[in-house]
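Trainee: Can you look at this prediction? I've put the sequence above it.
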Amino acid sequence: MFADDDMPKPKKLHEIGCDLTFLSAGDLEERISLLKEEISRLEADKVAKTSSKKAAESFFR
């Protein structure tokens, strides 16, 4: 079997707080789009988890 250390690590597309000096306007726009998609994904998961919690709370009342 292969060790996890042998597997290539995925490249980070953006790191919060990183230096933006050498990024072009196009690069910045691409990162903004990626971050907006991630925010949407996080918000959808939050809604799903909140709904589940509310359903469980109402069931056990």
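Mentor: Okay, I see it.
Trainee: From now on I want contacts and neighbour counts done on CA atoms only, so please keep to that.
Mentor: OK.
Trainee: Please identify which helix or strand holds the residue sitting nearest the centre point of the chain.
Mentor: In the chain, the C-alpha closest to the average C-alpha coordinate belongs to Glu38, at a distance of 4.2 Å (Cα atoms, centre = their mean). Element membership for Glu38 (DSSP states H and E) is helix 25-59.
Trainee: which of the residues in that helix are buried?
Mentor: Buried residues in helix 25-59, defined by neighbour count with 16 or more other Cα atoms under 10 Å: Arg31.
Trainee: Could you list every helix and strand in contact with it?
Mentor: Counting contacts by 3 or more Cα pairs under 8 Å, 6 or more residues apart in numbering; DSSP states H and E, helix 25-59 is packed against no other helix or strand.
Trainee: ok, second structure coming up, stack it against the first:
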Amino acid sequence: MDLDDLFPGKPEEPLAALARQDLDPLSLDELDARVAALQAEIARVEAHRNKAATYRANADALFSKR
């Protein structure tokens, strides 16, 4: 038995796997659905980033020297 079987490597990065997917077999409707899903994910990530930035700014203001 190989040690790699017991301890598999780190899982693949989802964004890298997404970027490598072949788009040729997809129909226009499937491509439109993919674009919409990606745009929704971008909006979700941006909202989370803005929330994190606000949290960080509040923490910095609370603990900054005056």
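Mentor: Here it is on my side, so go on. Keep in mind that what you see is a predicted model, and the values were worked out from it rather than measured.
Trainee: ok so, going back, mean distance, the helix holding Glu38 of the first structure to its aligned residues in the second structure?
Mentor: Compared with the second structure after fitting, helix 25-59 of the first structure deviates on average by 0.2 Å (mean Cα distance after the TM-score superposition for the first structure).
Trainee: residues in the second structure aligned with that helix?
Mentor: Taken onto the second structure by TM-score structural alignment, helix 25-59 of the first structure occupies residues 28-62 there.
Trainee: In contact with the residue nearest to the centre of the first structure, which residues?
Mentor: Listed by Cα atoms under 8 Å, 6 or more residues apart in numbering, the contact set of Glu38 of the first structure is empty.
Trainee: can you tell me how far Ala19 of the second structure sits from Leu62 of the second structure?
Mentor: Ala19 of the second structure is 41 Å from Leu62 of the second structure, where distance means Cα to Cα, to the nearest Å.
Trainee: Same question for Ala47 of the second structure.
Mentor: Where Leu62 of the second structure is concerned, Ala47 of the second structure sits at a distance of 23 Å (Cα to Cα).
Trainee: Check Arg44 of the second structure too.
Mentor: 27 Å.
Trainee: which residues sit in contact with Leu15 of the second structure?
Mentor: Contacts of Leu15 of the second structure (Cα under 8 Å, 6+ apart): none.
Trainee: Can you give the distance of the helix or strand harbouring it from its chain's centre?
Mentor: According to DSSP H and E, Leu15 of the second structure maps onto helix 14-20. Helix 14-20 of the second structure sits 10 Å away from the centroid of its parent chain (Cα atoms, centre = their mean, to the nearest Å).
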